[in-house]
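Chemist: quick one: sequence and predicted model below, then my questions.
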Amino acid sequence: MVVSHFLKWIHTARVSERAAAASALARAYINAELPFEDRCAAEAALTLLLDDASSKVRLAIAEALSMSPRVSMAVAAAIAEIGEPEACAALLANSGADIASLSFRRIAERHGHLPSLREALISDARLPADCRHMLLIKLGETLKGSPLVLALMGRARTERVMRDACVKASLTLIEGTRQEEHAALIEHLRLRGDLTASFIIRTIAHGKVDFFGSALVALSQQSEQRVRALLAGGHDVALQALLRSAGLAAATHAIILRALKVWREVANGKRLAGVQEVSWLMLKELGGQSAEGDLAGLVKSIHLDALRENARGHALAIAAA
């Protein structure tokens, strides 16, 4: 075998010879259709050459391999785990790289605080939803600690504004998340302590019924098929039992059921409604504008945000006409 002779030869070869041979072997490895045994032997030889005493040999391998866009999942994992920010940025910029979801998470965990890496991650369509949420939180934490922001708004108001902004960004994130990714995003939110009753109420108020259902599956430990069936046409008694099993307080059931009924009618083409109308009907379940308490305050804030958003949209439409 050629590789076996090569391994014996490198012990006596000069640096320039080893570098040239290492470059040729690396090019053959990425360009040639080697039999399985020869490919394994070539990998072993290249791995051995990574420990060569001369940097010229190592550089020759790096230059040869850098010409190939076919970065394997294992190589991507190694870069994500120990690579410097520059290496991770180059990996993300490589459209031929096979990057696992776990590797995206490790890059986000290790370098998500850096604006350039954060931007590269968010712009990558392959980025899992839970990683996007993690980066949103990191951005909020960065802004929250900014001396300029603190000076302008004060710590208490900064905390509140950033918390609200992260919640709204999370709702927007759900829109672009495929249903098969819901479970991962929900688990991420749960582990962070963000999968709260108020967040779940916001999701149903905003019509994120699929995500709401996925959250109920995770919290109630009931089958997805049963939860979907109940949301699509279940009676109030059965739905209330589902909400209880998910740990949602009885005080929240009426407004959730009201919102769900409206979104059902919208989905069936029987009604036109948006967040503004749904949140107003939820508030009426609590007694209208005169209602007090934390739950009423939450629904009022959802309704007020919807009013503002609709007003902005209407103003922009008028300006564009």
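Modeler: Looks like it arrived, so ask away.
Chemist: only C-alpha atoms for contact and neighbour calcs from this point on.
Modeler: Fine.
Chemist: for the helix or strand Ala306 falls within, list every residue counted as buried.
Modeler: Using DSSP states H and E, Ala306 maps to helix 294-320. Of the residues in helix 294-320, 295-296, 298-300, 302-303, 305-307 count as buried by neighbour count, 16 or more other Cα atoms under 10 Å.
Chemist: before we move on, what about stretch 131-144?
Modeler: Buried positions in stretch 131-144, judged by neighbour count with 16+ other Cα under 10 Å: 131-141, 143-144.
Chemist: can you list the buried residues in stretch 251-261?
Modeler: 252-253, 255-261.
Chemist: helix/strand/coil for Asp51?
Modeler: coil (DSSP: H, G, I helix; E, B strand; the rest coil).
Chemist: from Leu195, how far off is it?
Modeler: Going from Asp51 to Leu195 by Cα to Cα, to the nearest Å gives 48 Å.
Chemist: now do Asp294
Modeler: Distance from Asp294 to Leu195, by Cα to Cα: 17 Å.
Chemist: now swap in Leu117 and tell me
Modeler: Applying Cα to Cα to Leu117 and Leu195 gives a distance of 27 Å.
Chemist: so for the two, which sits in the more crowded spot?
Modeler: Taking neighbours as other Cα atoms under 10 Å, Leu117 and Leu195 compare with Leu117 leading, 21 against 17.
Chemist: residues contacting the more buried one?
Modeler: 85, 88-89, 111 (Cα atoms under 8 Å, 6 or more residues apart in numbering).
Chemist: and it, what helix or strand is that in?
Modeler: helix 115-122.
Chemist: buried residues, that helix. List them.
Modeler: Quick answer for helix 115-122 (16+ other Cα under 10 Å): 117-118, 120-122.
Chemist: and if you look at stretch 191-206?
Modeler: Going by 16+ other Cα under 10 Å, stretch 191-206 has these buried residues: 194-195, 198-206.
Chemist: for the buried residues of stretch 251-261, give me CSV that also has distance to Met73 and secondary structure.
Modeler: Converted to CSV, the buried residues of stretch 251-261 look like this (distance: Cα to Cα, whole Å; DSSP: H, G, I helix; E, B strand; the rest coil):
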residue, distance to Met73, secondary structure
Thr252, 45, helix
His253, 46, helix
Ile255, 47, helix
Ile256, 43, helix
Leu257, 45, helix
Arg258, 47, helix
Ala259, 44, helix
Leu260, 42, helix
Lys261, 46, helix
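Chemist: mind giving me TSV with those and columns for distance to Ala315?
Modeler: Listed next are those as TSV, based on distance: Cα to Cα, whole Å:
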residue	distance to Ala315
Thr252	34
His253	35
Ile255	30
Ile256	31
Leu257	33
Arg258	30
Ala259	27
Leu260	30
Lys261	30
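Chemist: what's the closest of these to Asn94?
Modeler: Of all the buried residues of stretch 251-261, Asn94 sits closest to Leu260, with 43.6 Å by Cα to Cα.
Chemist: what sits against the closest one?
Modeler: 204, 209, 231.
Chemist: second structure follows, compare the two:
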Amino acid sequence: MVAYQRYVQLSQSRNSEERGQAAHMAALAYLGHKGPADEQAALYAALMNFLDDPSVKVRAALAYGLLHSEHAPRPIMLALAQDAPVISRAVVQFSPVLLGSDLMGIIRSGDPDMLVAMTARPALSQRVALALVRQGEPDLCVRVLERADISLPDDDFIALADKWGDDARVRGVLLKRRDLPGIARLHLVERVRAALSDLRIVKGSVQPRRLERLLRDGCDNAATAIGEREAGRGARGYVAAMAEGERINARLMLHALVHGHVLFFADALAQLSGAPRAKVFTILDGGSRAALHALLTRCGFTPAVRNLLARMVGHARKADLADDIAARHYVVSLLIEELIAEHDGVLPPSLDEAFAYLNEQNIALARTAARGVMPAFAAEAPDEIMLPDMSAGRLALPAA
């Protein structure tokens, strides 16, 4: 323990190191004080006096002693928050006595270093977090969004996705957020698609038409997968936004069924038809073909598309399309054969887009299902002769 007389000697020393020791001791003594009130008042006065010390070292020693305490005097901490940068940044980052209103005043000052320090506070209110991300600085957005303990309103997430969709760093942090609204996530996926399609290394590696198909299929899968997740959470805003933007079409509905995203498919039908969700599920699960056609009619689909979707629902009832790739391939192949047979090979124009999608999916699913089949078969029958000897001739396409 240090006697008061010794403390007075240290506090009046010409050596800033000794005055710093005195400031730190006074801070600790104040926080741990359990004696009479007049003694505490004297300690408080001593802390106030150190605010006027000309040495940054002394004021920093005072701040260090009070920095993490919830019982530090607010007037002193507010004064230190306006001190030299090395002191103010530490106070803003760590002091728990600063209120949201205090932090809002600091935000209005616009000091970049102070704002960065604020993003590292142990606890940050939603109000302060929103004020920080609305500053329009990508670095601040990233720092705030990386914190899983801070939640933001859906509208602000959507606004951030719209504003920073082309910034890869902010976009990546937003996509990692589990609480990101589905419609904002889809918007960011579309920005990723645009960015990929503009990359020289991508355009130079993949034939343009195939690249367009791959990116479009990826976006379709993202749209229905996000919709499936949102539907599972009971969120209705995503499918409502999709319908309002007229983004629910036959291709997307087929994609949802082919990939087993039935919750999104049902939510989309409920949104388009205005029917209760429970009734839609009942019809999809075991309703008659007439009931299914009536539901699809209320959704505004053309007769040819209604017939196609009804056929797909019938096949989906008998197969596990969510996880079984072979089942998906089988159902899509069967549907293509049925359409060709039904229309004698001359499909109506209203089915052109859907039929093109089914053909694309048939090829993609066949490729996926075929991977590894022949090596596995050859491993079981290594001595079987499969191919003729081709060493004598050369192969070339006629136009090559």
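Modeler: In hand now; what should we look at? This is a predicted model, so every value here is computed, not measured.
Chemist: if we can go back for a sec, where does the helix holding Leu117 of structure 1 end up in structure 2?
Modeler: Aligned by TM-score structural alignment, helix 115-122 of structure 1 falls on residues 168-175 of structure 2.
Chemist: pretty sure Phe104 of structure 1 is touching Ala80, no?
Modeler: Yes - Phe104 of structure 1 lies in contact with Ala80 (Cα atoms under 8 Å); the separation is 7.3 Å.
Chemist: and the two? Which one has more around it.
Modeler: Between Phe104 of structure 1 and Ala80, counting by other Cα under 10 Å, Ala80 is the more crowded of the two (28 against 23).
Chemist: residue in structure 2 matching that one?
Modeler: So, by TM-score structural alignment, Ala80 of structure 1 is matched to Val133.
Chemist: tell me how far that match lies from Val8 of structure 2.
Modeler: 47 Å.
Chemist: what of Ala266 of structure 2?
Modeler: The value you get for Ala266 of structure 2 to Val8 of structure 2, if Cα to Cα is used, is 78 Å.
Chemist: more neighbours: which of these two?
Modeler: Ala266 (24 against 13).
Chemist: what lines up with that one in structure 1?
Modeler: Looks like Ala266 of structure 2 aligns to Gly213 there (TM-score structural alignment).
Chemist: and the host helix or strand of that match, what does it pack onto?
Modeler: Gly213 of structure 1 belongs to helix 209-220 when assigned by DSSP H and E. Applying 3 or more Cα pairs under 8 Å, 6 or more residues apart in numbering; DSSP states H and E, one finds that helix 209-220 of structure 1 makes contact with helix 182-192, helix 197-205, helix 224-233, helix 236-245.
Chemist: for the longest one, what is the distance to the chain centroid?
Modeler: It refers to helix 182-192 of structure 1. Put simply, helix 182-192 of structure 1 sits 10 Å off its chain's centre (Cα atoms, centre = their mean, to the nearest Å).
Chemist: same thing with stretch 27-34 of structure 1?
Modeler: On Cα atoms, centre = their mean, the centre of stretch 27-34 of structure 1 falls 36 Å from that of its chain.
Chemist: need the contact partners of that stretch.
Modeler: 39, 42-43, 64-65, 68.
Chemist: just say helix, strand or coil for Pro38 of structure 1.
Modeler: I think there's a mix-up here, since residue 38 of structure 1 is Asp and not Pro. helix.
Chemist: please enumerate the helices of the stretch 1-150 of structure 2.
Modeler: 4-11, 16-31, 37-50, 56-66, 74-80, 85-94, 100-109, 112-119, 126-133, 138-145 (DSSP state H, counting those that start in this stretch).
Chemist: can I get those in CSV with distance to Ala275 of structure 2?
Modeler: Below are those laid out as CSV (distance: least, Cα to Cα, whole Å):
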stretch, distance to Ala275 of structure 2
helix 4-11, 79
helix 16-31, 64
helix 37-50, 69
helix 56-66, 62
helix 74-80, 58
helix 85-94, 52
helix 100-109, 46
helix 112-119, 46
helix 126-133, 37
helix 138-145, 38
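Chemist: among the ones you listed, which is nearest Ala294 of structure 2?
Modeler: helix 138-145 (45.6 Å).
Chemist: list the buried residues for that closest one?
Modeler: So, applying 16+ other Cα under 10 Å, buried residues of helix 138-145 of structure 2: 140-145.
Chemist: and what of stretch 266-286 of structure 1?
Modeler: Those would be 274-284, 286, for stretch 266-286 of structure 1 by 16+ other Cα under 10 Å.
Chemist: now the two most distant members of these.
Modeler: Gly274 and Leu286, at 19.0 Å, using Cα to Cα across the buried residues of stretch 266-286 of structure 1.
Chemist: residues in contact with the one in structure 1 that sits across from Val305 of structure 2 in the alignment?
Modeler: When structure 1 is aligned by TM-score structural alignment, Val305 of structure 2 is paired with Thr252. Thr252 of structure 1 is in contact with Leu295, counting by Cα under 8 Å, 6+ apart.
Chemist: mean deviation of the match of helix 115-122 of structure 1 from structure 1?
Modeler: Superposed on structure 1, stretch 168-175 of structure 2 shows a mean distance of 1.8 Å to its aligned residues (mean Cα distance after the TM-score superposition for structure 1).
Chemist: off-centre distance for that stretch?
Modeler: With Cα atoms, centre = their mean, you get 8 Å for stretch 168-175 of structure 2.
Chemist: in stretch 243-252 of structure 1, what's buried?
Modeler: Those buried within stretch 243-252 of structure 1 under the rule 16+ other Cα under 10 Å are 243-246, 248, 252.
Chemist: again, but for stretch 61-79 of structure 1
Modeler: 61, 64-65, 71, 76-77, 79.
Chemist: from the opening residue of that stretch to its closing one, how far?
Modeler: 17 Å.
Chemist: ok, residues contacting that stretch?
Modeler: 19, 22-23, 26-27, 30, 46, 87-88, 91, 94-100, 102-103.
Chemist: ok, now stretch 178-189 of structure 2?
Modeler: Counting by Cα under 8 Å, 6+ apart, 151, 154, 157-158, 161-162, 165, 171, 174-175, 219, 222-223, 226-227, 230, 238, 241-242 sit against stretch 178-189 of structure 2.
Chemist: distance from it to the middle of the chain?
Modeler: Counting by Cα atoms, centre = their mean, stretch 178-189 of structure 2 comes out at 6 Å from the chain centroid.
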